[in-house]
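1. next input, structure requested:
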Amino acid sequence: MSAAHALLKAWPANPRDALPLALWDAEGIAAATGGKASHAFQASGVEMDSRDVRPGDVFVALKGDAMDGHKFIAAAFAKGAVAAITDRPVDFPHVLVNDTTKALHDLAHAARERGFAKRIAVTGSVGKTGVKEAIFASLDRASRGAAHRSVRSYNNHVGVPLSLARMPARAKFGVFEMGMNHAGEIAPLSDHVRPHVALITTIAPAHIENLGTMEAIADEKAQIFTGLVKGGTAIIPADSEYAKRLIGHAKALGVKIVTFGRSETADVRLLDAIPGPSGGSMVTADLGDTRLCYTIAEPGEHWIANSLGVIAAVRAAGGDLASAGLALAEMGGLKGRGARFDIPAAGGKALLVDESYNANPASMRATLRALGQTPAHRRVAVLGSMKELGDFAPRFHAQIAEPLIEAKIDHVILVGDEMRALAVELGRRPANSLGFAPSFAQCDSPAEAIAALEEYGLTHGDAVLVKGSNSVGLGRLVQHFTKARG
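-> Down below sits the predicted model:
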C-alpha cells in the first residue's frame, strides 16, 4: 500500500459527507411527506409562488382561502419547475399528498432533522431582518458557504417552513427570521425550527394595535424560546425595559441565557463605540472571558446594539468571532432597510437612504438619529405612516416631532393620513432654543411626495431618509429617484 493510499484510508470520516448533495429528490420528498412520487427527479429548490419559480425547483401547490396553487402548476413548469407537490394527480411530475400545506411542514421538519445544522432563530420589534442577515453573513464566511437563511422577510406561518424546507442537508448553520402580527404566532414558528439559539433584538410598539400592551408584545416575542432544543440559548437585550420579563420567560423554560447591551450586567457588553470615518462605528465589546474589537459598516447607534446581539448569537452557535467582525465591517444596507444610494442633485449628488420597507416608533427614532449624525449640506426626511398602532397612532406619530428637531432635520415630507398628527405637532411648535424648526409638507400619496421632493430641490451634499410602513408605498419614491442615479 502506498503512503498516499494509507493517508486516504486514515482520512477521518465525516457523517456530513454521506448526506445528499441535491436539495431534494422524489424519494426523499415522498418519504418526508408520506406521498407518492409519479416520476424520479432531483430538485435544487422549493417554491410556493409560480412567479418566483427557477429552473430546478419543486413547486408546492398550496391552497388558501382565496387562491389554489394547483391553478398555477403549468405556469410553474413553464418557468422550469422539475416537479410539483399536489393533492391531486396532474399531467406533470409530482408527489401526490393529502394536504399540501401539511406536506410543506413535513418537508421542513425532515430538512431540520436530516442534517447537523446549528439553527438560529431571530425575532424582535425592530431590526430582525438586518440582524438575521448579519448572523448569516458571519456564519457563511466562517463555514465557507455552508450557511443557510430565510430570504427576504419570509418570517410567517408559510415563510418559515418554506425557508426550512430549502435548507440543504449539508448546511452547517441555518438562520431563520420570525415575525408576528397577533398573539400565538411565534411559538408555532419556533416549534418548526427548533432552534439551538433564539435571539430577540428589541421590544418596541410594533403591532400594538393587535397586542394591546407593550407587556403583551414582550410576552409574545418571548415565545421564540419555547422551541429551543435542550441546552439551547436565549439571547436577550439587556437594555430593554422588558429585559427582566424576557429573562423570566427563558428561566421558566430552563434554557441558557445570554444578555447583550450597554448594561453593566450584560454578558456581551459594550465598552466603547467610536464613530467610523465612513459613517459606521468601531466597537469594543467585553464577552466575559475575552474582549473583541470590530468595525460596523452600518451607521446608527441601533446597529451598535444589533452588532452585540450578532456577536452573542454567533458565539452561542459555535461560529467564528473574527469572521463575524469581518462580516459586520463589510455589510451594506438591504433594499428597503438601509440601502444607500447616490442620486443626481443640483451641482452633484445627494445621498438617499432607503428605509421604505417598515416603520414603527422605535425604528423611526433610530433612523432619524442616524440621519442627524450623517454629514450633509441639508437633511431631508420623507416619512410615511406607521401602521398597526391602533388607538395609539396619533400619539406615536406626534411624538416623532422630538427626534426630528433633535436631529436637526431641515425639511420633512409627511405621507399618509396618520402623519397628519405629526404635521399638527410640527405646526404648533415654535423654534427650539437654538432657533431651529424643520419646514414640512403634507402629502396623501407617494406620487405627491415625489412631486414635493422635486419641488424642494435636492442639491449637492444633501441627505434624504425615506422611511415608512411598506403599505404606504414609499418604495416607489425610492425607485423614482434611484432609477436615473449617476
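
2. only C-alpha atoms from now on, for both contacts and neighbour counts.
-> Fine.

3. residue contacts, the nearest residue to residue 20 once chain neighbours are set aside?
-> Nearest non-adjacent residue to residue 20, counting by CA to CA, 6 or more residues apart in numbering: residue 169, 6.5 Å away. By CA atoms under 8 Å, 6 or more residues apart in numbering, residue 169 lies in contact with 19, 20, 21, 23, 111, 114, 115, 116.

4. cool, residue 260 as well?
-> Residue 260 sits next to 235-239, 266-269, 305, 308-309, 312 when contact means CA under 8 Å, 6+ apart.

5. if we take the residues you listed, which one ends up nearest to residue 279?
-> residue 305 (15.6 Å; CA to CA).

6. after the helix or strand hosting the closest one comes which helix or strand?
-> Following DSSP states H and E, one finds residue 305 within helix 301-316. Next in sequence after helix 301-316, counting helices and strands by DSSP H and E, comes helix 321-330.

7. let's see this one next to it:
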Amino acid sequence: MKPLWTSAEAAAATGGAVGSDWTASGVSIDTRTLAPGDLFVALKAARDGHEFVAQALEKGAAAALVSHVPEGLEGSNKLLLVGDVLAALEDLGRAARARSAAKIIGVTGSAGKTSTKEMLRVMLAAQGFCHAAEASYNNHWGVPLTLARMPLEAEFAVIEIGMNHPGEIAPLAKMAAPHVVMITTVAAAHMAAFENIEGIAAEKAAIMDGLTEGGVAIWNGDIGTASILAAKAAQCAGRGLTFGTTSEDYRLVSTRLKDNMTIAEAEAFGEALVFKVGAAGQHFAMNGLGAIAVCEAVGLDRAVAAADLARWEPPAGRGRREILALDEVEDDHIELIDDAFNANPASLVASLQVLADIARPEGRSRKIAIIGDMLELGVSEFDEHARVARLPSIAALDLVHCVGPLMLHAWEALPTEQQGDWFETADELAAKVRGYLRAGDIVLVKGSKGIGVSRVVSAIRLAMRPKTERRGIE
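-> As a prediction, the model looks like this:
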C-alpha cells in the first residue's frame, strides 16, 4: 500500500512548510491512539494539541501539523508549519478527496447515521476496498479527518455527516463531494437550534449540495418532511430514490423478529427482496433497505449486498444485546440492551418498541427500561419527555426507571404500576442498579450522551459477568 501522505504532498495540500522529507501512513489527532508513522494534527479542543506534539514524536509520529513551533522543539525537522491547524486539516481532506477515485457515499439523518454507516462498511467491503471512520466522526473536524485518512486504493468511502446547528452540513458535504447521499430520517433532534422540524429537514437536505454532477439522493419516503427532501433532490440530484413502507422504489413490506435478527420482506422496483439485519427492530431493517439502495446506486449487486447485510452487528452503545450472568447458576442471568450512546424522540420510540416486541422466555421475564434525558430539544423538551409515558410500547413494559430532570416529566406521567424510580443523575442509579435486577430480566438502557446513562451500563456489567454475546438497537 502506498504511503498516505508524503511531506511534499502534505505541504502542497496545506500550503505549509516542512523541514525534511517524511512519509505518513496515517493521520492522528490523539496521542493515546497514535500509531507509529502517523501525521499528528495538533488541533485545539479541550486542550491545545501543541502540548502533545513532543509526546507524539516520541511515540513515532512521522511529523506533526502545527501552527507554531512548540516549546522545546525549535530544532525539530518533523513539523509541518501552517497558519491554522483546523483549516489545514480541511485542506488535507479536500486534497484526499480530489485525488481519490473512490465512490463516495454521504450519510446523514436525525437517527441511525452511525449504524447505517457501519452497515454500508460491511456491505461495500464485501465487494471492494471500503474506507469509513472507526467512530462517529461526523462534525467539523471528523469529516476532514475521515477524508484525510482515505487511502489512495479505496474503491468506496462512507462519510457520516452530522450537525447541531443550521449551516453545518452543506460545507462538509461539499468537502466530501459524494456520488450518493442517504438521509436516514428527520426527527426532533437538536430542536434547540431550529424553529421547527421543517428547519431540521432543510438542514439534512443540505447534504445534497455536495453531490457530484448526476449524483443520487436517497431518503426515507415515509417521514412527514419527505417533500422537503424531494424538492431539494429535484434541484441538486441527477436521480432521487426513496425507501420506506410507502415507497415505489424500495418498499419495506413486513418485518419480524427471530433470534435477535430482523427478517424483512421488501420490494425493489417491484421485485421481491428478502434480507436479514443482525439486530432487532424495524428501524434497523428500514435503514438496511436504504443501505441496499445505496449499494445498488454505486453499481453493486443488490442480492449480494442484501446477503452481506446480515453480517453487520450494531456498534457498542447502539443496541448491542448481551447476556450477563447474575451468579454461577446456569439460568440465572439477565439480558442487557445497551443503547446508551445517544437518544432523541425518534430513536427512543424505536428502542422502546424493540424492548416491547421481544418475546418473553417462558413468559416469566420482566421488561425494564432505564431511560435518561433527551437533550437539545428546545422549547418542546417538557412535552417530548411527558409524551414518552403515553407511547404504546410502554404498556408492554413492567418497570420504567428514569434519569435526569427532564425525564422526571415522563416518570410522573407513568402508570403507577410501571413507575420505577427516578434519579436526578446517572451516578445515583448506577450505585443502586444491581439491586433492581433479578434473574430473567430484559433491560434496556438509553439516553442522551450528556446524561451519562452509559455509566449505568458499566455498573451492570461490573456487577455481573458476561455469559454470551448477542447482537443487537440503534
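
8. TM value for the aligned chains?
-> For this chain pair, the superposition-based TM-score is 0.91 by TM-score structural alignment, normalised by the length of structure 2; 453 aligned residues with a CA RMSD of 1.8 Å.

9. nearest residue to the residue nearest to the spatial centre of structure 2 in space, please, no chain neighbours.
-> Per CA atoms, centre = their mean, the C-alpha nearest to the average position across structure 2 is that of residue 114, at 2.1 Å. Nearest residue to residue 114 of structure 2, sequence neighbours excluded (CA to CA, 6+ apart): residue 136, at 6.0 Å.

10. residue in structure 1 paired with that neighbour?
-> Using TM-score structural alignment, the equivalent of residue 136 of structure 2 in structure 1 is residue 153.

11. hey, where'd the helices end up in the stretch 201-350 of structure 1?
-> Listed in chain order, the helices of the stretch 201-350 of structure 1 (DSSP state H, counting those that start in this stretch) span 208-211, 214-221, 243-253, 301-316, 321-330.

12. actually the stretch 1-150 of structure 1, not the one I typed
-> 3-9, 26-33, 73-78, 100-114, 128-142.

13. tell me the buried residues in the fourth one?
-> Meaning helix 100-114 of structure 1. Residues of helix 100-114 of structure 1 classed as buried: 100, 101, 103, 104, 105, 106, 107, 108, 109, 110, 111, 112 (neighbour count, 16 or more other CA atoms under 10 Å).

14. adding distance to residue 284 of structure 1, write the residues you listed out as TSV.
-> Converted to TSV, the buried residues of helix 100-114 of structure 1 look like this (distance: CA to CA, whole Å):
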residue	distance to residue 284 of structure 1
100	49
101	46
103	47
104	43
105	42
106	44
107	42
108	39
109	39
110	41
111	38
112	35
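
15. burial count for residue 158 of structure 2?
-> Using other CA atoms under 10 Å, residue 158 of structure 2 has 27 other residues around it.

16. please report how far the equivalent of it over in structure 1 lies from residue 338 of structure 1.
-> Using TM-score structural alignment as the criterion, residue 158 of structure 2 maps onto residue 175 of structure 1. Applying CA to CA, to the nearest Å, the value for residue 175 of structure 1 to residue 338 of structure 1 is 20 Å.

17. what's the answer for residue 314 of structure 1, then?
-> Taking CA to CA, one finds residue 314 of structure 1 at 22 Å from residue 338 of structure 1.

18. coming back round to it: the helix or strand containing the match of residue 158 of structure 2 vs structure 2, average offset?
-> Following DSSP H and E, one finds residue 175 of structure 1 within strand 173-177. Here the mean offset of strand 173-177 of structure 1 against structure 2 after fitting is 0.5 Å, by mean CA distance after the TM-score superposition for structure 1.

19. got the contact list for that strand?
-> Taking CA under 8 Å, 6+ apart as the rule, strand 173-177 of structure 1 contacts 117-123, 128-129, 132, 135-136, 139-140, 146-150, 153-155, 160, 163-164, 167, 193.

20. next helix or strand past that strand?
-> Heading C-terminal from strand 173-177 of structure 1 (DSSP H and E), you reach helix 186-193.

21. what is that next one packed up against?
-> helix 100-114, strand 118-123, helix 159-165 (3 or more CA pairs under 8 Å, 6 or more residues apart in numbering; DSSP states H and E).

22. just the buried ones from the contacts of residue 169 of structure 1?
-> Applying 16+ other CA under 10 Å to the contacts of residue 169 of structure 1 flags 23, 111, 115, 116 as buried.

23. the third one matches what in structure 2?
-> Under the alignment (TM-score structural alignment), residue 115 of structure 1 pairs with residue 100 in structure 2.

24. for residue 335 of structure 2, see how far away that match is.
-> For residue 100 of structure 2, the distance to residue 335 of structure 2 - CA to CA - is 44 Å.

25. do residue 260 of structure 2 as well
-> From residue 260 of structure 2 to residue 335 of structure 2 the distance is 12 Å (CA to CA).

26. ok so, going back, now which residue in structure 1 aligns to the residue nearest to the centre of structure 2?
-> By TM-score structural alignment, residue 114 of structure 2 lines up with residue 129.
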